[in-house]
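requesting a structural model of the entry that follows:
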Amino acid sequence: MSAAEFALPGAWRHTGPDAAAVRRVEVPYADLAAQLQALAADAGADPSAALAAAHVKVLGTLTEERVFGTDVLADDGSRDVRRLTAEPAAARSWRELVGQVAQALRSTAPAAARADGPRQPADRALLAVGTAALAPSDGASGPGRTYGLAVGAADGVLVLQSGGHLGAADLERLATMYRGVLEAMAKTPDGDAATNVLPDGERHAVLHRWAVGPSAGPEAGGVLDLFRDQAARTPDAPAVRVGGHTLDYRELDRRSTRIARHLLARGARPEVPVGVCLRRGPDLLPTLLGVWKSGAPYLPLDADLPAPRLRHMAAAAGCTLVVTRSEHLSLLGDPDRAEPVLLDAERAAIDALPHTPLDVAVGPAQLAYVIYTSGSTGAPKGVMVHHGGLANYVRWTAREYAARGTGGSPHFSSIGFDLGVPSLYAPLVTGQRVDLLPDPLDPADLGELLAAGAPYSFVKMTPGHLNLLSTDLAPEEAHGLAGLVIAAGDAFPTELARRWTELAGPGGTAVATEYGPTEITVGNSGQVITGPGPGGLVPLGAPIPNTTMYVLDDRLEPVPDGVAGEVYVGGAGVARGYLGAPALTAERFLPDPYGEPGARLYRTGDRGRWRGGALESLGRTDHQVKIRGYRVEPGEIRAVLQRRPEVGEAVVTAYPGPSGAQRLAAFLVPAAGSDLDLARIRAELAADLPEYMVPAEIVAVREIPLTANGKVDTRGLQAGL
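Alright, predicted model coming up:
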């Protein structure tokens, strides 16, 4: 059985002037010895196997590796270091775990090093049981001196010794975990060995104090209701500004009602998405609100996407209507599948309809929109977002973002990118204005346009956009840009946050982060950045009201503070699932073991770890990447490439470009007897995929190199770029 070498958590590494000091702590277990001995006997094992099983269980709580190897000091007088391969997650009970560890101990083989030989890597662990144990009287020169953690047993006491890796507080935490595991083994031999035993205060923190957002209580009405109430309060206030045209709240409300009546007459109904293929113009927000007023959800269709992708999304979503304009009609394909509603050609008929309110109920459980994200199977997947989750998120952004000023927000992202959702709706539920920036938009013009429209209440963008603004704006422009800028949708370096804060100056535009996959309804956590923080990435922030955010292992057990795991999010914002994909929905949307009956969690695929209440981002558990804020599955691009007959093999990876932003590279092996025309491949990819999914580099290679473990050697491939 192949196994990765166990390593203590990097976040636990102790630094400071006393970093090299050897620390020890004792864990008495004499009161449990008889029960542990009986447990070992029932498992057909030596008594030391129970102590080794406890050791293996604690190590398994500290690593993401399901199967790992660690060192054992042989109990035969030879002082040979042997390798123990462990898989504690495979045991269903403590009794079974003891039996498995006993069998593994019997089959250990000598390792390449001896305990008194060259110094071991400081993050490794050593287990010493029986006559070779570390005794409480052992000095700093004992066999555990060269290990980050050495564990031995003698006279009813476990001795934990750190050779410099662990600080005193973390060693005490470990001692509590060892004692907790031994107690569980002794009291309930047939108990669930999958449960991670954490100190009581820490378990409460990672499952409740840090992981659960505040309860905002039930609030009636969705985003549409909040908009209607606002329109009644401020009918003459500007609601939407686009180019030289402004719609006030009265006009926006009436226009959207007329569009809703027109859609109802054409067959719009709840749960059946209405496609919206419009640019950022005067018709966009009346149409989105009008679809909701008809009771239907909308499906955003970005007019810049390739026609085949748009047609696939509309067909997969079951659209019978697509609201668009005549210039986009050719993108939509067969009108018998999805009947076009042409706002320009049908404007007279729409304008002749009454604007009096409609009596169409829109409840929190109904679909608000279906939005497509990249899928690993080679086809995009549609996320079904309900009105209740959207209302919870928009209410939060209204309080935290829009309340930062009175100038509203600019919207300059694709309607198919949910990052821009708060810029569309938070202003409209607070009496403020949405500025729709030109479409298409040259990124080089973004800074000038934002400075001209400032001051805003908030501006939400990707870290890439923020990086662009940090070089394009003058200090006085950054200072007065907005009450708050939010960088979301991609990894957010702390250095970028520092640069922006310095540029905006004291009392200037504050900067915040927001985190959340599409499946949690735009955002699940966020925070204003108040200090420079450590190097690396900005933490993901605290859960927003009525949501949860856990770091769990593959058994949905919480991991300790400072230990990496997978981020799971839950609460009010969890989407229904993926449209027409029940198997994928069941795989990613799981029952919440820590929530109310019926609650669900979304498995994000993001790695993270708690650090004293701050949730740090550690990248992905799979191959998904972010390109300019868009979530991309390289597998989807690979699938498109491998459909081509001249391509034998394809690998798509992400790599940092000159600015540090992620870029895509595709490496292609030609099929037998074929030549690769890379320029033609690029052009045809651009016809099938969005521009951000077309690799920046497409390279022909003779073969795909592999690592010693048989995996694709992406570093070797990228070395030639």
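
drop to CA atoms for contacts and neighbour counts, all remaining ones
Will do.

counting neighbours, what do you get for residue 445?
As a burial measure, residue 445 scores 11 neighbours (other C-alpha atoms under 10 Å).

can you tell me the SS state at it?
With DSSP: H, G, I helix; E, B strand; the rest coil as the basis, residue 445 sits in helix.

also residue 328?
Per three-state DSSP, the local secondary structure of residue 328 is helix.

ok, it - contacts?
277, 303 (C-alpha atoms under 8 Å, 6 or more residues apart in numbering).

and after the strand or helix carrying residue 70, which helix or strand comes next?
Here residue 70 sits within strand 68-73, counting by DSSP states H and E. Next in sequence after strand 68-73, counting helices and strands by DSSP H and E, comes strand 80-86.

name the helices or strands packed onto that next one?
Secondary-structure packing of strand 80-86 (3 or more C-alpha pairs under 8 Å, 6 or more residues apart in numbering; DSSP states H and E): strand 68-73, helix 94-106, strand 109-114.

which elements pack onto the second one?
Just to be clear, that refers to helix 94-106. Judged by 3+ C-alpha pairs under 8 Å, 6+ apart, helix 94-106 is in contact with helix 33-42, helix 48-61, strand 80-86.

another sequence for comparison is provided below:
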Amino acid sequence: MEVLSPPRSLARHPLFQVAFAVTEDAASLGLPGTRSHAVPTPLQQARFDLEVTYDVSDAQDGAAVHITFARDLFDEVTARALVEQLVALLASAADDPSTPLSRLDGPCRPGVVAGHVVERRSTVVADVLASVRRTPDATALREGTRSLSYSELDRRSAAVARALVDHGARPDTFVPVLMRRSLDLVVVLLGIMRAGAAYKPVHLSYPPERMREVIGDTPALVVLDDSPAAGLVADWCREVGHEVWAPGALEQEGLGAESVMPMVHPHSAAYVMYTSGSTGKPKGIVVEHAGVVDLCTDPCWALHPDDSTLFHSPHAFDATVWEIWAPLLTGGTVVVAPDAPVEASSLARLVREGVTQLSLTAGLFRVIGQDDPGVLQGLRSVTTGGDVVSPEATRRVVDACPDIVVRTTYGPTEATLCLLEHGWRAGEVPGSVVPLGEPMVNMSVVVLDEGLRPVPVGVAGELFVAGGGLARGYVGQPGLTA
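Here you go, the predicted structure:
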């Protein structure tokens, strides 16, 4: 220590933090001319972070294990669990002493955690049309004073689909969409999928160069509205051979068409969403209909036909997959927020106007939970995720709104929005950390080490996911997909 002179912290032992010791019966020492006996010496203070002592005084019946731990670092449940894992590991080693340490298993390595398995063979298109048949006159979309019934949504989206088919749309064609948030946007997205194609939302805040990258990474039929962004990229689209259409004109063309609609299958591509690019260049993720149906019809949402769900996220953000399709697949109403960022004041007004289901980013949820959780009063549920969820905000919301369910979710873009969820109600608030949750329908997860083996509880690893909600892969990158 004097030679190395490492930085010293008085908060821990300078050499090690975990100690293992073996003790025997004092009488077994057998020192000549002496008598020996054990004297209990109860510790008043932990000498190390964790100390495990094996007492083999009565070895024929096994060893007694004693644990001493620093209460500032561990509680009794955690310390006991660590020792139980150690005992299981030693038992595994004793069963087969030739097994390398890195390959020892035993009860300390949990297996795959899977959600409920449901056999479903449906598509977004089929389920929305089922809602049309059940309640043709019910309100499907509402935007301010405008609204569309399910039968009107059916008629208008069919016209868009017929026009797209006439212009070359077919299964797994990708259709970039540059549109502002509106009732008409939902009509176009459904029409694209009814044509067998997949929609590819392009964020209107992207720089022109970024827009061109998203549009140009696949062969495409481009649909543009009259937003300022359209003029920035329309000329470029024409130069590279893409057709440019205003959605209204496209719909009008399809009203008199007699096109035969292609068959849409559960494994047909539904949409392409792009990652944030935090680990490099943004990547296009292809998600299939089956994944969207699993997500939106998961029983955890408990959606009803009388629910109204707010569509307020940018359409190039995958939260809109739930905001749009979950209500339409279950016969509810999509309430389209004004085409501007939603703030606490406007949120309160929209809730008062009849919104019952809402999705918020973890950041906005934290702000509302800290500043004015009462604005969520009247909601049946609020869903949040995409980042670390504040436990304090969760507590404040369920306290202020005892009838609400706060649903925390987790999942990468590659997994159809989310794959883990947990619902918090009054009296069920989280501790210091909000857990990721339990697997959703047809999804499974496991935490693995570098050798792709499950890690023991409490050991850091990497989360692996599988199931019906897993995306098909990355656009134009088969190597990365593999």
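
picking that back up, could I get the helices and strands packed on helix 94-106 of the first structure in JSON lines, plus columns for distance to residue 5 of the first structure and mean neighbour count?
Compiled in JSON lines, those are given as follows (distance: least, C-alpha to C-alpha, whole Å; neighbours: other C-alpha atoms under 10 Å):
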{"stretch": "helix 33-42", "distance to residue 5 of the first structure": "26", "mean neighbour count": "20"}
{"stretch": "helix 48-61", "distance to residue 5 of the first structure": "11", "mean neighbour count": "24"}
{"stretch": "strand 80-86", "distance to residue 5 of the first structure": "9", "mean neighbour count": "24"}
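
between those, which one is closest to residue 255 of the first structure.
Residue 255 of the first structure lies closest, by C-alpha to C-alpha, to one member of those: helix 48-61, at 57.7 Å.

what does that closest one correspond to over in the second structure?
Residue correspondence for helix 48-61 of the first structure in the second structure, counting by TM-score structural alignment: none.

stretch 684-691 of the first structure now?
So stretch 684-691 of the first structure sits over no part of the second structure, by TM-score structural alignment.

now residue 344 of the second structure: closest residue in space, sequence neighbours ignored.
Leaving aside its chain neighbours, residue 344 of the second structure sits nearest to residue 368 (6.7 Å; criterion: C-alpha to C-alpha, 6 or more residues apart in numbering).

am I right that the one you found sits in a strand?
No - looking at residue 368 of the second structure with three-state DSSP, it is helix, so not inside a strand.

can you pull the contacts of it?
Residue 368 of the second structure is in contact with 344, 375, 393, counting by C-alpha under 8 Å, 6+ apart.

enumerate every residue touching residue 464 of the second structure.
By C-alpha under 8 Å, 6+ apart, the contact list for residue 464 of the second structure reads 445, 446, 447, 448.

burial count for the last one?
In this case it means residue 448 of the second structure. 21.

that one matches what in the first structure?
Under the alignment (TM-score structural alignment), residue 448 of the second structure pairs with residue 552 of the first structure.

my guess is its match contacts residue 561. True?
No - checked against C-alpha atoms under 8 Å, the pair residue 552 of the first structure and residue 561 is beyond contact range at 11.0 Å.

distance to residue 261 of the first structure and mean neighbour count for the helices and strands packed on strand 80-86 of the first structure - can I get that in a markdown table?
Below are those laid out as a markdown table (distance: least, C-alpha to C-alpha, whole Å; neighbours: other C-alpha under 10 Å):
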| stretch | distance to residue 261 of the first structure | mean neighbour count |
| --- | --- | --- |
| strand 68-73 | 63 | 25 |
| helix 94-106 | 65 | 23 |
| strand 109-114 | 77 | 15 |
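
can I get those in TSV with distance to residue 425 of the first structure?
Below are these laid out as TSV (distance: least, C-alpha to C-alpha, whole Å):
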stretch	distance to residue 425 of the first structure
strand 68-73	49
helix 94-106	53
strand 109-114	62
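
out of the ones you listed, which is closest to residue 320 of the first structure?
strand 68-73 (53.3 Å).

same for the closest one, what does it pack against?
strand 4-5, strand 80-86, strand 125-128.
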